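Q: With the sequence up front, the predicted model follows.
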Amino acid sequence: MMNQIPAATLRQAVTRNVAASIAEDEGSGDRTAALIDPERKVEASVIIRHAGVIAGRPWVDESFRQVDPQLAVTWHCNEGQQVDADTNLLTITGPARSLLTAERIALNWLQTLSGVATRCRSYADRVAHTQTQLLDTRKTLPGMRIAQKYAVRCGSCANHRIGLYDGILIKENHITSCGSITAAVERARETSPDVPLEVETETEAQVAEAIAAGADHIMLDEFPLESMTRVVERYSGIARFEASGGITEQKLATIAETGVDFISLGVLTKDVTAADLSLRIKDDD
């Protein structure tokens, strides 16, 4: 079950996210930046201290724009690009006061989203020799769902459901509450016939029931490798299969080689290691 972020949703998220981050940081005003001559213009560069994949340009550009439209941003790398340590990512010119007010706001977005993209690229590289696509989950930082899922795509992975509204994923508690997999699938087909439908299974018997009920996307939750291989071979071409649960970076290639279509990983977004960035104002001398 792969979905994409609609362009309008992305634009709204960028505007809303940045406005909120400015409000929480600037509040009633930047008291330290107020010490600087309002007429002073400067140039600054943002450097990454280690190799990584860059993501977050829309949020960075919007941060500088919302703080002060006079701030001009020039990028020296592309979104989703793998860069080396000590690469100059972008240059900002304009009023010193505004630049310093916007600094942390912009860097917070860039460091977080680049961290997500870097991890995703590392994981994606491990399964590049297979046809398996890595998917994120809804295990995202509160308020940052769209931003993190955007960064996932910059890192060569893909998006699972954006939210509860754009797909049906029938999990263990839904099955228990509905009475059975069959009952849950039948109800889903009645209420939302055109919405992607996935069923979480824990045994081969549940896989058989889900397929008989008409599910076309099956999650194999913590399946043993032998069982996963058997299921994929038996139902190849009938349903799409997604491995999930307890999957580490070291196990990725082995699981992908079973032939599963997808592997979903909460770790792509919930355990974020931010990129190490530094902004330096150019010395007038």
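A: Ah, there it is.
Q: hey, let's count contacts and neighbours off CA atoms from now on
A: Will do.
Q: Distance check, the residue most central in space within the chain against R11.
A: Centroid check for the chain by C-alpha atoms, centre = their mean gives K149 as the closest residue, at 2.7 Å. To R11, K149 is 14 Å away according to C-alpha to C-alpha, to the nearest Å.
Q: this is the comparison structure:
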Amino acid sequence: MTSPDTPPARPVELTLLPLGARPGEEPAAGGCGAGCGCGAGDEAAAHDPLECGLDPDLADLLAAGGLDPVHVEDVAHLAVEEDLDNGVDVTTVATVPEEAVATGDFVARQAGTVAGLHVAEAVLSIVCTDEFEVERHVADGDRVVPGQVLLSVTTRTRDLLTGERSALNLLCRLSGIATATAAWADALAGTSARVRDTRKTTPGLRSLEKYAVRCGGGVNHRMSLSDAALIKDNHVIAAGGVAEAFRKVREEFPGVPVEVEVDRLDQIEPVLAEGADLILLDNFTPEATAEAVALVAGRAALESSGRLGLDTARAYADAGVDYVAVGALTHSAPILDIGLDLRPERRD
């Protein structure tokens, strides 16, 4: 939550980047007009709002948060294209004058932790047919209260309303994940354990959802099947045993970190003997977890998974594990309710 000492939000004017250009490349002209890569020239009616990309400064902000601006732009395009379905926003076109300009405030309807504000801006930049101005009142990772204004955007009213739902869908989803993660982080506060996510993410949105986990105070597990190995029960069956599975991964991919899932105490020592980097304790009770921690005695990192809830998180952390793995952070987190409130304005 922002404090009374927080400096007031300052307007930021965003230009539009021709599609295909990348951060650091200077656009020929701002907005859709002479020199714009969309080819609209001065013929606004001929402009396709989906042909212009992200503002370079916005792309830099996304990259600074560990997000790929090109991927965010792709997600934004997909969201808007899905909503328009090769047509137009018939309600908005019919009810809003073409020249109308307004400011829209993105407002929290409930308390939570925010994530995805720059992603919402990216969606709007895909839709907007003119330069638009934003005021950033909070940052991703901030905790907010009901009624708090998160982001204000001034642009053509039609564009703002057309992009409203696509922007909110992503912002509410990511903020919901950040809020759920923050609850787990709070439950583990004061211990050495950290909450982290899994690959149980929405197809196509993994990097965004894992970013939201970071905003909520969690840490990320592997991003893909290729950056680390996780030997689970089916791999053990296929390989003929836990130690055998571990050995085969080490032989085939010697430089890859290896985590091994075990569901019994007697499986731990053979895995340690092979040199496991991390052991996942699957469906252990807090008492069995404490036994495992004593047995490992710091020779590998330990992660708890299964039978976990906010009510039991502290017991597992107190048992001494390094991580608690929570798939629900991404597969079951409810959205954070955020709305857009329009403030009609006149352009001077």
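A: Ah, there it is. On a predicted model such as this, the values are computed, not experimentally measured, just so you know.
Q: so what's the residue nearest to the centre of the first structure up against?
A: D136, A158, N159, I162, T269 (C-alpha atoms under 8 Å, 6 or more residues apart in numbering).
Q: can you count the residues close to the alignment partner in the second structure of Q66 of the first structure?
A: When the second structure is aligned by TM-score structural alignment, Q66 of the first structure is paired with I126. Residues lying near I126 of the second structure (other C-alpha atoms under 10 Å) number 28.
Q: I126 of the second structure touches C52, doesn't it?
A: Yes - with contact defined as C-alpha atoms under 8 Å, I126 of the second structure and C52 form a contacting pair (6.1 Å).
Q: Identify those among the contacts of K149 of the first structure that sit within helices.
A: Judged by DSSP state H, helices contain the following of those: T269.
Q: Relative to G214 of the first structure, how far out is the residue nearest to the centre of the first structure?
A: Applying C-alpha to C-alpha to K149 of the first structure and G214 of the first structure gives a distance of 29 Å.
Q: do the same with G29 of the first structure
A: Per C-alpha to C-alpha, G29 of the first structure is found 58 Å from G214 of the first structure.
Q: what do you get for D68 of the first structure?
A: 54 Å.
Q: tell me, the lengthiest helix in the second structure lands on which residues of the first structure?
A: Taking DSSP H as the criterion, the second structure has its longest helix at helix 157-188. Using TM-score structural alignment, helix 157-188 of the second structure lines up with residues 96-127 of the first structure.
Q: Just the buried residues of the matching stretch, please?
A: 96-124, 126-127 (16 or more other C-alpha atoms under 10 Å).
Q: Measure the mean distance from the helix or strand hosting the match of Q66 of the first structure to the first structure post-superposition.
A: Assigned by DSSP states H and E, I126 of the second structure falls within helix 117-127. Superposed on the first structure, helix 117-127 of the second structure shows a mean distance to its aligned partners of 1.0 Å (mean C-alpha distance after the TM-score superposition for the first structure).
Q: picking up where we left off before, who's more crowded, G29 and G214 of the first structure?
A: G214 (16 against 11).
Q: So what's the residue count around the spatially closest residue to that one that is not a sequence neighbour?
A: Among residues not flanking G214 of the first structure along the chain, V185 sits closest, at 7.2 Å (C-alpha to C-alpha, 6 or more residues apart in numbering). For V185 of the first structure, the neighbour count with other C-alpha under 10 Å is 23.
Q: quick one, what contacts D61 of the first structure?
A: D61 of the first structure neighbours (C-alpha under 8 Å, 6+ apart): V73, A106.
Q: Counterpart of A300 of the second structure over in the first structure?
A: Aligned partner of A300 of the second structure by TM-score structural alignment: A239.
Q: Please report the distance of its match from G52 of the first structure.
A: 36 Å.
Q: the more surrounded of those two?
A: Between A239 of the first structure and G52, counting by other C-alpha under 10 Å, G52 is the more crowded of the two (25 against 17).
Q: And what about G147 of the second structure, helix, strand or coil?
A: Secondary structure, DSSP: H, G, I helix; E, B strand; the rest coil: G147 of the second structure is coil.
Q: roughly how far apart are the equivalent of it over in the first structure and D276 of the first structure?
A: Aligning on TM-score structural alignment places G147 of the second structure opposite D86 in the first structure. Separation of D86 of the first structure from D276 of the first structure (C-alpha to C-alpha) stands at 10 Å.
Q: what residues are shared contacts of the two?
A: What both D86 of the first structure and D276 touch, as defined by C-alpha under 8 Å, 6+ apart, is the set I48, R49, H50.
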